[in-house]
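S.K.: Here is my input; please provide its structure:
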Amino acid sequence: MIGLISATAAGSAAARRVASAWPGRTRVYDGPVGDAVRRAFAECEQLVCFLATGAVVRLVAPLLVDKASDPGIVCVDEGGRFAVSLVGGHGGGANALAREVGDLLGAEPVVTTATDSVGMAGLDMLGLPAEGDVAGVSRALLDGGPVTLHAESVWPLPPLPGVVPASGSSASPSGSAYSIRVTDRAVEPAAREVVLRPPSLVVGVGASRGAPVDEVLGLVRGALREAGLSARSVAELATVDAKAGEPGILGAAERLGVPVVTYTAGELAGVDVPNPSDAPLAAVGTPSVAEAAALVRGGELLVPKRKSDASPAMATCAVVRRPARGRLAVVGLGPGARDLLTPRAKDELRRAAVLVGLDQYVDQIRDLLRPGTRVLESGLGAEEERARTAVAEARRGQAVALIGSGDAGVYAMASPALAEASDDIDVVGVPGVTAALAAGAILGAPLGHDHVSISLSDLHTPWEVIERRVRAAAGADLVVTFYNPRSRGRDWQLPKALALLGEHREPATPVGVVRNASRADESSRVTTLAALDPATVDMMTVVTVGNTATREIAGRMVTPRGYRWQEEPR
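M.R.: Next up, the predicted model:
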């Protein structure tokens, strides 16, 4: 919950604006400001104070306890010009909140956290539990390092400039040098070291009906402790779906702060385990629950099935280290305008340690990358090579972003990349505004009814197939958007496609032509099927041909949602 506190009419108006934009996420605190701040501090995870920073500092100073537990606090000035991250920039999420509030109110976010100020990923903001000398190692990174990385567990990390991989990944770091260690082992951080805990452990759990939470939790913690493993690296508890509602398992997962993942008895019965048993086979239909649930997605069995010490034992568990998985984000950049690049796309670009893309697309977003991002760029015509490169980097355990214009899944990089990828990496798709949508918004509303997109490039698709699709769209009376309509080496396909549509549509059918949609040299016009000169079209152009109901109204291309225009009043 975000507490909103104000003292003036202008501040109250801004607070109401935030509250109306984020219903259910905010709570407005009225009454004397001091009392309101103290109540909100005790009750909320974050505060937005529409007050002077000096006043807020004096009010919250006696309340501060620890940066890991204190709420994040953002101050907004009386004029609504700045949203200042005051307290809890990382731990309390105030830096991100300042940016959100700034976007909402049109205020400039002010973030003074050192790593954020220079665009570097904070060690306590990587999505992994961080232990040890976070401040000291962060300062070493800011000062240019070097900082040694000891990656006992390979896990996709964002770019960390100044980090140098250790020559031996399991070597013990020296206490005299700064280091980062990625490990799921229960080790204490050395001096000048940060230990990052990857979610690499899966704990399989079996339990009899009514098994107590303390018995399940004690068994899991004991197994981890004796194996020298950190509970902070547990990603999930896994079990058979017949136990999905077992209170002891659910309670243990809640206390560990992890989800419960379930599998069918049939899925678990197909897993080869070292310690099958007749008891679970009779009870739930699989000879193994704990080991099979932990191993069903592969990995290294670190702790074979063991029973709790209770008499009778009501719980079993097994621990598996799952294979390291890289991360591939396939990111659509939109048509070119920065304000049509989605916030999610920006986040993925900043998360990536490796960026793969066409050189001209890389140039569009180079300023958004974090320092230290490794950029692998290439020219036109190397789509399959870029796809293979991105997947190969992800398989090495990297956090990779593969970029494409528009939506990466529409005539772009997602298809070749996913055809190359297997289930050994995590793949995230980030949608973007594709050319048909960008052009449609400029033209008016040509896509108001059923429509289809067809690429006229026969470099990858035989013309016979393209022609069959154009004929089908013509016969079905669909609005058609042509991608890749014409190039210097392909000058006959567009006239042929227009002729095919002309067999089913009137010469006066509206046609929209948009070049470089949303870019600085954007141009557009609405013409007709008969008047369009294909020679005026190139590869940077999108051509949208209306259906039999499409009309030009006030210079705009409009396709009604139904096939009947509104009837004239009688």
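
S.K.: When you work out contacts or count neighbours from here on, use the C-alpha atoms and nothing else.
M.R.: Will do.

S.K.: what ranges do the strands span in the stretch 1-150 of the chain?
M.R.: Ranges of strands within the stretch 1-150 of the chain are 2-6, 26-29, 46-50, 72-76, 82-87, 108-110, 130-132, 147-151, based on DSSP state E, counting those that start in this stretch.

S.K.: Doesn't Lys496 lie inside a strand?
M.R.: No: going by DSSP: H, G, I helix; E, B strand; the rest coil, the assignment for Lys496 is helix, not a strand.

S.K.: What is the neighbour count of it?
M.R.: Around Lys496 there are 13 other residues, counting by other Cα atoms under 10 Å.

S.K.: Would you enumerate the residues in contact with it?
M.R.: Neighbour list for Lys496: empty [criterion: Cα atoms under 8 Å, 6 or more residues apart in numbering].

S.K.: Quick check: Leu369 touching Arg350?
M.R.: Yes: using Cα atoms under 8 Å, Leu369 is in contact with Arg350, at 5.3 Å.

S.K.: tell me the helices in the stretch 351-500 of the chain, going along the chain?
M.R.: Counting by DSSP state H, counting those that start in this stretch, one finds helices in the stretch 351-500 of the chain at the ranges 359-365, 383-395, 414-420, 435-443, 463-475, 493-502.

S.K.: can you tell me which of these comes nearest to Leu59?
M.R.: helix 359-365 (41.5 Å; Cα to Cα).

S.K.: Report all helices and strands that that closest one contacts.
M.R.: In terms of contacts (3 or more Cα pairs under 8 Å, 6 or more residues apart in numbering; DSSP states H and E), helix 359-365 is packed against strand 374-378, strand 399-404.

S.K.: out of these, nearest to Pro416?
M.R.: Ranking the helices and strands packed on helix 359-365 by proximity to Pro416 (Cα to Cα) places strand 399-404 first, at 11.0 Å.

S.K.: Let's compare: structure for the following, please.
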Amino acid sequence: MIGLVALNGTGRLLADEIHAAWPETTRIHTAVVSACFGPTEALEYALGRDDLVVCLAPVATTVRLLIDGLHLRPGGPGLVSLDLDLRYAVPLTGRDSGADELAEELAALLGVRAVLTSSPPPATAPPVAQPGPVLRVTDRAHPGEDVLLVHPRTLVVGVGAGGGATDSELMRLITDTLAEHGLARASIARLATVAGKADHPEVRWAAFCLGGVPVDEHPAAALASVAVPNPSDLVGAAVGTASVAEAAALASAPGGELVATKRKSAAATVAIARAAVRGRLAVVGLGPGAHDLLVPRALAELRRASAVVGAPGAVGAVAELLRPGTRRIAADDGAGAAAGAAVDPTVDMAVDMAVDLAVDLAAHGHAVALVALGDGAALSVPPGAYDVHRVPGLPLHPLAPDAPAHPQGDPA
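M.R.: Predicted structure coming up:
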């Protein structure tokens, strides 16, 4: 993944342009002129998270940020400085980091000049096999070297702030709690608190420092019904619930669990819950199966899915549209059809098997597309620990009496 570090508004516009050209391989880190995520912190964050980084600033500015407290470790991410006038793309790390190749790709994309500063390897040097990095999806911080991290938004921070909370006290407590439990700041999805506290200055400042995450408010009566490990009679008498931080975190993470129990400072309280991972099950009708007749949303669901499940004909119809690495699972009942018999794939027994397989994968947190030729109306899935999205097939055209029984789609 390539991190695009924008230090100002002009840099953000350029980052948006690059991201629009490379949407699947880039992400943007925007510096905020404040104490919590300034230019140095934004670059440091990208260098700790991405395997290639583009700092959208002149070389002198990028080097100054490195001098201000950062360092580039051997074998770390490649770093390229791209000036905002679109003149030069300058790699600042060695040839083996991939920075040279990234500078050349930026030159091809934007018309800038790639200034390659590293020396090519000797012609006689034998190739050295390098172990591939490990891709890890986790809300833990820094699990090890040679790891490409994906931080899912799975953490909910329950917070309580009293009237005597000092400036940044709550944010410091959140940071300390994350560090104590080895949790990634990037995985925080939201804050949660008792009703009436979302506008507390400390809560608003913490939400701002965490990238503008939303703040959930829960009535005290609702929090009072949540079982927590550390209730407080004193808190219960004051606000009507024996727990604020722990109960609010769990209330905003249904089915989840506490990964950091209550931690207190003088006037603030923090607890962290991990939300239960929900799968995604998209029920997709493919119409007649012709690629040019697919509705755009159907194509989007197919590209999003990590697994595509359906009867053999339906899975085969979309095989070439899927991303590399997408699992294709064709459910076949093994019975087959009599020679010359017309079979409606939406009511074939294999569809029942496909539904069972798709539901099992989605219940384990996967993003699944359950596909069928026709309108997909016969695909019925039970509720479960997954979100269900339906993409109906295209409406059928009326058929003439002698026309073959083959569904046609309306491209409108």
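
S.K.: rewinding a little: hey, which of the helices and strands packed on helix 359-365 of structure 1 is tucked in deepest?
M.R.: Most buried of those, by mean neighbour count (mean count of other Cα atoms under 10 Å): strand 399-404, with a mean of 29.

S.K.: tell me the strands in the stretch 151-300 of structure 1, going along the chain?
M.R.: Remark: strands assigned in the stretch 151-300 of structure 1 by DSSP E, counting those that start in this stretch are 163-165, 179-182, 193-196, 201-207, 234-240, 260-263, 300-307.

S.K.: Save those as CSV, and put in mean neighbour count and distance to Gly334 of structure 1 too.
M.R.: Output for the strands of the stretch 151-300 of structure 1, formatted as CSV (neighbours: other Cα atoms under 10 Å; distance: least, Cα to Cα, whole Å):
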stretch, mean neighbour count, distance to Gly334 of structure 1
strand 163-165, 16, 33
strand 179-182, 27, 35
strand 193-196, 26, 35
strand 201-207, 27, 37
strand 234-240, 26, 34
strand 260-263, 19, 36
strand 300-307, 18, 41
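
S.K.: Make CSV from those and add distance to Ala19 of structure 1 to it.
M.R.: Listed next are these as CSV, based on distance: least, Cα to Cα, whole Å:
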stretch, distance to Ala19 of structure 1
strand 163-165, 42
strand 179-182, 40
strand 193-196, 36
strand 201-207, 40
strand 234-240, 35
strand 260-263, 34
strand 300-307, 49
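
S.K.: mean offset of the longest helix along structure 1 relative to structure 2 (after superposition)
M.R.: Longest helix in structure 1 by number of residues, with DSSP state H as the criterion: helix 213-227. When structure 2 is superposed, helix 213-227 of structure 1 averages 1.6 Å from its matched positions, counting by mean Cα distance after the TM-score superposition for structure 1.

S.K.: residues in contact with that helix?
M.R.: Here helix 213-227 of structure 1 makes contact (Cα under 8 Å, 6+ apart) with 186, 203, 207, 230-231, 247-252, 302-303, 306-310, 314-319.

S.K.: 7 Å - rerun?
M.R.: Ser230, Ala231, Pro247, Gly248, Ile249, Gly251, Ala252, Ser308, Ala315, Cys317 (Cα atoms under 7 Å, 6 or more residues apart in numbering).

S.K.: Between these, which sits nearest Val273 of structure 1?
M.R.: For these, the nearest to Val273 of structure 1 is Cys317 (13.0 Å; Cα to Cα).

S.K.: got a list of what the closest one touches?
M.R.: Cys317 of structure 1 neighbours (Cα under 7 Å, 6+ apart): Val203, Gly204, Val205, Gly206, Val220, Ala290, Lys305, Arg306, Lys307.

S.K.: mind putting those residues in TSV, distance to Val60 of structure 1 included?
M.R.: Shown next, in TSV, are these (distance: Cα to Cα, whole Å):
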residue	distance to Val60 of structure 1
Val203	42
Gly204	45
Val205	45
Gly206	47
Val220	40
Ala290	48
Lys305	50
Arg306	50
Lys307	49
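
S.K.: for those residues, which one is nearest Gly132 of structure 1?
M.R.: Val220 (24.6 Å).
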